[in-house]
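# Sharing a model prediction with you, sequence too.
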Amino acid sequence: MTFDTIILGAGAAGMMCASHCGGRVLVIDHAKAAGEKIRISGGGRCNFTNMYAGPGNFLSQNPHFCKSALARYTQWDFVDLVGRHGIAWHEKTLGQLFCDGSSKQIVQMLLDEMTRAGAELWLQTSVRDLRKTEYGFAIEVEREGQRQNLICRNLVLATGGKSIPKMGATGLAYDIAHQFELRVTDTRAALVPFTFSDGRFKELSGVSLPARLSNDRTSFDEALLFTHRGLSGPSVLQLSSYWHEGEAIRANLIPDLPLFDLLRDQRQTGGRKALTTELARHLPARLVDYLKHQIPMRGNLADQSDAALNDLVTALSNWSLTPSGTEGYRTAEVTLGGINTDELSSKTMEARDVPGLYAIGEAVDVTGWLGGYNFQWAWSSAHAAGTAIAAG
């Protein structure tokens, strides 16, 4: 069977690309349903983009690579598409846009766009062999227990990264890249919780508070969540993309709280109160109870000198921790790294030395922040490849 374009991967990038390629297009995926990661995203409501998406929200060995695709298909272009399909949405926080209803609406929208474009979708189909030919690519697949041989002029790698293997994630895009001698940068789990092997935060599991998580390169002000395995929450997930194994992180538990002034003022009017009692007005009580074994906070407010209060505030705003590791790909929202951007055209996403081979979405070494940025990269890179193929 002959197609103009075959797209490997029926996720966000793959389906988006299929609706723009033109010609006879086939999308292949080994899963039972298309868009499974879309379905589970955003608590089932899909954080489909971010109002503030721009190049500064992405990590890559080449921070300039994403600029072209993001500029030519913006978050507002995707919002317009969502609106044309009658999908209601809202901003939750920090520019994060979610469906009012279900993430399944986004999946159905992409399927409808594929149908409109005449693209075919084969699910539960596995790639068994792939090779370059004089005119394109020859692919052997297995579908419904039968082997089939396919031919295409263009091949698009949209299989994502290694994150959440229980959803079917594999390193197939990297394997194919290696086959065609495209370099792949080191990959690791990103947007992922930190773990501590000693289980030190078990008693705090479920406690959350606003915090500033930082290392020597960056910082994020969002919620921090203690878990039985370690630390999670948006601030932790964001910092994990910038963290290296063995590195210490810093937690500011009072980022926007003038705690020194509050405690000093309260010392004048309520000096008989225990210091821990007053702290529990500003921080979760379970956290205060935990920290009192590590940070001096004995006695009443009246017993505290300005120097002692200052030391306490310093300790709470610069708590140093060294994670044992992360929860890995099992729970990571994305994979950091991927197909080296030096191998691709930033305008078309086509491999420079392998005509007709394209890579888009998470398969590429472009990784977004938490908050809808990775979906926007999927839409933008897919649009870049699809329109380039259509113009072709």
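Yep, that arrived. Numbers count the residues shown, from 1 in each chain.

# For the rest of this, base every contact and every neighbour count on C-alpha atoms.
Noted.

# So what's the residue count around residue 200?
Residues within reach of residue 200, counting by other CA atoms under 10 Å, total 16.

# and if you look at residue 158?
30.

# list the contacts for it?
The contact partners of residue 158, by CA atoms under 8 Å, 6 or more residues apart in numbering, come to 7-11, 13-14, 173, 359-363.

# let's see it at 7 Å
7, 8, 9, 13, 14, 359, 360, 361, 363 (CA atoms under 7 Å, 6 or more residues apart in numbering).

# for the helix or strand harbouring residue 71, packing partners?
Using DSSP states H and E, residue 71 falls within helix 67-72. If contacts are counted by 3 or more CA pairs under 7 Å, 6 or more residues apart in numbering; DSSP states H and E, helix 67-72 sits against helix 373-391.

# Enumerate the positions of the helix it packs on that are buried.
Buried residues in helix 373-391, counted by 16 or more other CA atoms under 10 Å: 373-389.

# And for stretch 340-357?
340-351, 356-357.

# Mind putting the residues you listed into TSV with distance to residue 268 and secondary structure?
Output for these, formatted as TSV (distance: CA to CA, whole Å; DSSP: H, G, I helix; E, B strand; the rest coil):
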residue	distance to residue 268	secondary structure
340	61	coil
341	61	helix
342	63	helix
343	66	helix
344	65	strand
345	66	coil
346	62	coil
347	64	coil
348	66	coil
349	65	coil
350	68	strand
351	69	strand
356	74	coil
357	71	strand
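
# this is the other structure I want to compare:
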Amino acid sequence: MQADVVVIGAGASGLMCAMEAGKRGRSVLVLEHTERTGSKIRISGGGLCNFTNRNVSRENYISTNPHFTTSALSRFTPGDFISLIEKHKIKYHEREGGQLFCNESAQEIIDMLQAECQKASVKFVMRCKISKVEKAERFFVATNRGVFETGSLVIATGGLAAPKVGATNFGYLTAKQFGLKVTPLKPALTPLLFSPKDQEIFGSLSGISMKAAVSYGAKEFMGSVLFTHKGLSGPAILQISSYWDERGDITLDLLPGIDTHTMLLEKRGSRMLLGTLLDQHLPARFAKKWCDLHFESKPLNQYSPRELHAVAAALHHWRIRPARTDGFSKAEVTLGGVDTNELSSKTMESKKVQGLYFLGEVVDVTGQLGGYNLHWAWASGYAAGQYV
């Protein structure tokens, strides 16, 4: 069986590439090892699909080559994807930080992409297990559904995150097979786990959520922090997990935007307990635990100015050292991937192997939380779709 283009992977980047190539009159075949298309799209945004962000820029991505994303992002913008969903009459809404979500369901995005693929005469082979990929003058893909021959082979198989919906290491193995470098892989946008000692201390706080500014090195993210029975989660923690290198403490500003030192000095004449004051700004169970660990919760009029300064500093710089991330099973994306120095930023084609393309999460481009990873899938898929 032959096609001008064979796309391996029916996720976000693969579907976008397939429909764009089909629009150019190319015969396109998509091979997918699961029984459904768009598995990670379906679970994105809690089922509502955070399909892009109005504020996309290369600063929202992590890569060993920070300039690699510039070309693709400039040619397929958030406005381009918004135009596409508006054409399909999909209703959407905007949340904090420019995040855009479907009103009804992520399935609407999948249906839209499938409709565009159908219109472009793209064909699909589902439950297609690949046993071998070879290249002579053309590529040959051996599967349980037959052997497929093509001049353009697109690897859009995603990363290692979310194995329950079909994530595999196929893309990385294929890159290495053809001599392309793969940068180190690690879970990203994932919860962070306590050390055994900290789990014993903080495990009882499971379910507590609070707003904080979480930092590691020069990176800082403001957002919700959620205590679980085994660690920390929530948007701010997921964001910092992509930058944490498993060696140092993360720092939490527990009262962001508040001049805590001034607040404490103003209350210095009060007989109010420190814990009672903190209850007004932090969850009560956490405030009590924090005071038990750091400062005796005595009346504020019993603290010296020096002690109040120390209390304020500790509240704005609460340090904790996670033991590790929660792994690929809980990660939203994979950090690292096919080295961008191996690929054309214009076409996503391998510089070493003509006709071989890599898209989306399998590439060493990782977005921050907020619709950026799906937008990279759209942009890289679109870029390749113009050339395959």
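Perfect, thanks for sending it. Note that the structure is predicted; figures quoted are calculated from it, not measured.

# re the thing from before, including distance to residue 24 of the first structure, could the buried residues of stretch 340-357 of the first structure go into TSV?
Shown next, in TSV, are these (distance: CA to CA, whole Å):
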residue	distance to residue 24 of the first structure
340	29
341	28
342	29
343	26
344	24
345	23
346	24
347	23
348	19
349	20
350	19
351	21
356	15
357	16
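
# for the stretch 251-392 of the first structure, what spans make up the helices?
Ranges of helices within the stretch 251-392 of the first structure are 259-269, 275-279, 285-291, 306-317, 373-391, based on DSSP state H, counting those that start in this stretch.

# So for residue 74 of the first structure, which of the ones you listed sits nearest?
In terms of CA to CA, the element of the helices of the stretch 251-392 of the first structure nearest to residue 74 of the first structure is helix 373-391, at 6.8 Å.

# contacts for that closest one?
Against helix 373-391 of the first structure from outside (CA under 7 Å, 6+ apart): 12-14, 16-18, 20-22, 48-50, 53, 69-70, 73-75, 347-349, 358, 360-361, 367-368.

# swap the cut-off to 6 Å and go again
13, 16-17, 20-22, 48-49, 69-70, 73, 348-349, 360-361, 368 (CA atoms under 6 Å, 6 or more residues apart in numbering).

# same thing with stretch 243-263 of the first structure?
Contact with stretch 243-263 of the first structure is made by 211, 212, 213, 214, 215, 316, 317, 318, 319, 320, 321, 322, as judged by CA under 6 Å, 6+ apart.

# Please point out which parts of it sit buried.
243, 249, 250, 251, 252, 253, 254, 255, 259, 260, 263.

# Which secondary structure elements does the top strand by length along the first structure sit against?
Using DSSP state E to define each element, the first structure has its longest strand at strand 146-157. The helices and strands touching strand 146-157 of the first structure, judged by 3 or more CA pairs under 6 Å, 6 or more residues apart in numbering; DSSP states H and E, are strand 2-8, strand 137-143, strand 357-359.

# Going C-terminal from that strand, what's the next secondary structure element?
Next helix or strand after strand 146-157 of the first structure toward the C-terminus (DSSP H and E): helix 172-179.

# What is the corresponding segment of the second structure for that following helix?
Residues 170-177 of the second structure are matched to helix 172-179 of the first structure when aligned by TM-score structural alignment.

# Take the helices of the stretch 251-392 of the first structure and write them to CSV, including distance to residue 153 of the first structure.
Below are the helices of the stretch 251-392 of the first structure laid out as CSV (distance: least, CA to CA, whole Å):
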stretch, distance to residue 153 of the first structure
helix 259-269, 64
helix 275-279, 66
helix 285-291, 60
helix 306-317, 57
helix 373-391, 10
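
# returning to what we had before: quick check: of the contacts of residue 158 of the first structure, which lies closest to residue 222 of the first structure?
Using CA to CA, residue 361 is the member of those that sits closest to residue 222 of the first structure, with 25.8 Å.

# I'd guessed that closest one sits against residue 13; true?
Yes. Between residue 361 of the first structure and residue 13 there is a contact at 5.5 Å, judged by CA atoms under 6 Å.

# Neighbour count: those two, which is higher?
residue 13 (32 against 29).

# Let me know the helix or strand that that one is in.
Applying DSSP H and E as the criterion places residue 13 of the first structure in helix 12-18.

# Name the residues that touch that helix?
Taking CA under 6 Å, 6+ apart as the rule, helix 12-18 of the first structure contacts 114, 158, 361, 378, 379, 382, 383, 386.

# want to try a markdown table for those residues, with distance to residue 308 of the first structure as columns?
A markdown table is the format used below for the contacts of helix 12-18 of the first structure (distance: CA to CA, whole Å):
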| residue | distance to residue 308 of the first structure |
| --- | --- |
| 114 | 65 |
| 158 | 57 |
| 361 | 52 |
| 378 | 51 |
| 379 | 53 |
| 382 | 57 |
| 383 | 58 |
| 386 | 62 |
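
# What does residue 92 of the first structure correspond to in the second structure?
Checking TM-score structural alignment: residue 92 of the first structure goes with residue 95.

# My error: substitute residue 223 of the first structure in the last question.
For residue 223 of the first structure, the residue aligned by TM-score structural alignment is residue 224.

# Now that match. Nearest residue, chain neighbours left out?
residue 211 (4.4 Å; CA to CA, 6 or more residues apart in numbering).
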